[in-house]
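# okay, predicted coordinates and the sequence, questions at the end:
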Amino acid sequence: MELPLVVGVDGSEPSLRAVDWATEEAALHGVPLRLVYASLWERYEGPALAPGLGGSAEQVRADDIVHAAARRARRRDTDVKISTEVLPEEPVVALLREGRNASALVLGSRGRGGMAELLLGSVALAAAARADCPVIVLRDDHDVRAVTGRGRRVVLGVGAEPRESAVVRFAFQEARQRRVPLEAVRTWRRPAHGSPGHPLLTGDPAHSQERAASQTLDAALRDTAADHPGVQLHRRTAEGSARQVLLDASATADLLVVGAERRHGHTGLQLGRVTHAVLHHSRCPVAVVPHQA
């Protein structure tokens, strides 16, 4: 059975832009599109009915939201199979459950600068930190063309995690479906303090770090690259912070793919600093892929 692409909708412009992008993505991969609205309205409204409408005012509003999103998706592509669901529960809980039987979750988030941005997109951040499937986040300043975007390439950030295969496989599949090159990037940092002694005897520490980055990159890509001979692959090692290198690359990419980079914090599973940064500041959609996907 084909796993659907699930989109969280709430009637906002960012979520509708996510519907646009996800419709093209579903058509690209030949999978169904599932539009989900979740809210705890029953907890606050109770069973009160909206006059003449046969349901609570919030239930009616929720139905209107998913139906409007479905009409929008059908206008974008008439061949994509579309289903809708309205769930009376907390959005993150509902989306995480939907993600267990999804090819990916697609979520919209507002893109704003400064401190306000850090307070927005809590649902997207929580889903990216905990979902069992890839989570793709679009901000409202991202290109909503999944197929013919501005960059014409997919960028993959290769981390230090030894279990990168699911992340790499997802990136190759996206590049293959779009028929665009894949650029795989591994960053390295120059040591703060060089090794004592003569460089001819001790070797250049920077060169050693760059060589290690190249070896990590080759090891992460080797098996999956062999399985996708039709994908044009560009390997790149770059000196600098992973955050800045990936953000710079996102300016000319259609999609940025990173590993989930999850860690435990005082509030449970949280995203690592690099993943968190690219979700907030990337200039293209970001796919956060769990290592076991």
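Nice, I can see it.
# use CA for all of it now, contacts and neighbours both
Will do.
# look up how far H29 lies from R110.
26 Å (Cα to Cα, to the nearest Å).
# the more surrounded of the two?
Neighbour count, other Cα atoms under 10 Å: between R110 and H29, R110 has more, with 18 against 15.
# my read: the more buried one touches L118, true?
No: counting by Cα atoms under 8 Å, R110 does not reach L118; the two are 10.4 Å apart.
# all helices of the stretch 101-250 of the chain, in order?
With DSSP state H, counting those that start in this stretch, the ranges of helices along the stretch 101-250 of the chain come out as 115-118, 122-130, 165-178, 199-202, 205-227, 242-250.
# quick one: contacts of the next helix or strand after the last one?
Right, helix 242-250. Per DSSP states H and E, the first helix or strand lying C-terminal to helix 242-250 is strand 255-259. For strand 255-259, the external contacting residues (Cα atoms under 8 Å, 6 or more residues apart in numbering) are 153-159, 164, 167, 171, 246, 250, 275, 284-291.
# below is structure B, check it against A:
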Amino acid sequence: MTIPLVVGVDGSEAGLEAVDWGASEAVRHGVPLHLLHAAAGDRDAGGVLGAASARARKSAPAVRLSSEVVHEDAACALVDLGRDAFALVLGSRGLGGLAGMLLGSVGLAVAARADCPVVVVRGAQEHRGDRFGCVVVGVEDEHGSGTAVEFACREAQVRHCRLVAVHAWSAPPGACTTPQAPSWPLEAHVRPPAQVLDDTLRGVPGRYRDTPVCRQVVEGPARRALLDAATGADLLVVGAPRRLGHPGLQLGLINHAVLHHAPCPVAVVPQR
């Protein structure tokens, strides 16, 4: 049985935008689409789910569609389903959320705890299709970014578009340097920024070798480099490390920044 892509719906317009995106994504990957509505006292649960199902069928008539209503906390229900899901897809804010910039509390909780990739559908309509022909992935190093890079390669492949791999770095104050040949003394375990990017991309599985890749090594804060790159992207992918003894994902400052401010959908991918 193929595991489904799960979309959380709550009756909001952002939730319906997530249905549109999730339906297209399910078709791209040939996986079923499952809609989840956590009722939590909602008397119109059937209406919410009916509207979302109709939207999914309109967006992707051929998608294999299922749905369910659960009577529990939305974040907990989504995290539970995420243990056996292709990905979880959410709108950028729910009913009553602050428009424009901030991620809703359910989305943030799910992104912080889920065991599978979580996609938060953000940005204007132009960023929710394939207009730009570009998937951006943030690269920290091959140990902290390998799974995110593989996910991003897969997304670029099914979209038949290019992948932009971004690695941000900072030189010591006063140093005169380049990403390829830093002038400050390097410790034995420290590599030039360009090599970090090359080493990470070298680990990409062979089935993605035909995906066109653009490397960007940027001096400065990672959150700014990623947000700048995302202005011309259909999807921004970031990794989230795991810490021993801490369940789920650990969201740092960079991931918080892109989840709150990115101009396009953001995928948060747990690192193996």
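All right, it came through fine. Keep in mind that this is a model prediction, so the values were computed, not measured.
# so after superposing, what's the score?
TM-score of the superposed chains, computed with TM-score structural alignment, normalised by the length of the second structure, equals 0.87; 260 aligned residues with a Cα RMSD of 2.7 Å.
# of the helices of the stretch 101-250 of the first structure, which approaches S39 of the first structure most closely?
helix 122-130 (11.9 Å; Cα to Cα).
# which bit of the second structure covers the closest one?
Following TM-score structural alignment, the aligned partner range for helix 122-130 of the first structure in the second structure is 105-113.
# just the strands in the second structure please.
All strands of the second structure, identified by DSSP state E, fall at 5-8, 33-38, 65-70, 87-91, 118-121, 134-138, 162-169, 213-219, 235-240, 266-270.
# mean shift between the fourth one and the first structure?
Superposed on the first structure, strand 87-91 of the second structure shows a mean distance of 0.3 Å to its aligned residues (mean Cα distance after the TM-score superposition for the first structure).
# where in the first structure does that strand fall?
With TM-score structural alignment as the criterion, strand 87-91 of the second structure aligns to 104-108.
# then the third one?
Using TM-score structural alignment, strand 65-70 of the second structure corresponds to residues 82-87 of the first structure.
# flag every buried residue along that stretch.
I82, T84, V86, L87 (16 or more other Cα atoms under 10 Å).
# post-alignment, it versus the second structure, mean distance?
Following superposition, stretch 82-87 of the first structure is found to deviate from the second structure by 0.4 Å on average (mean Cα distance after the TM-score superposition for the first structure).
# surely L259 of the second structure meets L251?
No: using Cα under 8 Å, L259 of the second structure is not in contact with L251; the gap is 9.9 Å.
# ok, the counterpart of Y208 of the second structure in the first structure to R235 of the first structure distance?
Alignment note (TM-score structural alignment): Y208 of the second structure maps to H228 of the first structure. H228 of the first structure sits 15 Å away from R235 of the first structure, going by Cα to Cα.
# so what's T187 of the first structure up against?
Counted by Cα under 8 Å, 6+ apart, T187 of the first structure has contacts A213, T237, A238, E239, G240, S241, A242, V245.
# those residues into JSON lines, with extra columns for neighbour count and distance to L138 of the first structure?
Shown next, in JSON lines, are these (neighbours: other Cα atoms under 10 Å; distance: Cα to Cα, whole Å):
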{"residue": "A213", "neighbour count": "24", "distance to L138 of the first structure": "29"}
{"residue": "T237", "neighbour count": "20", "distance to L138 of the first structure": "26"}
{"residue": "A238", "neighbour count": "16", "distance to L138 of the first structure": "26"}
{"residue": "E239", "neighbour count": "15", "distance to L138 of the first structure": "27"}
{"residue": "G240", "neighbour count": "14", "distance to L138 of the first structure": "25"}
{"residue": "S241", "neighbour count": "12", "distance to L138 of the first structure": "23"}
{"residue": "A242", "neighbour count": "23", "distance to L138 of the first structure": "20"}
{"residue": "V245", "neighbour count": "17", "distance to L138 of the first structure": "19"}
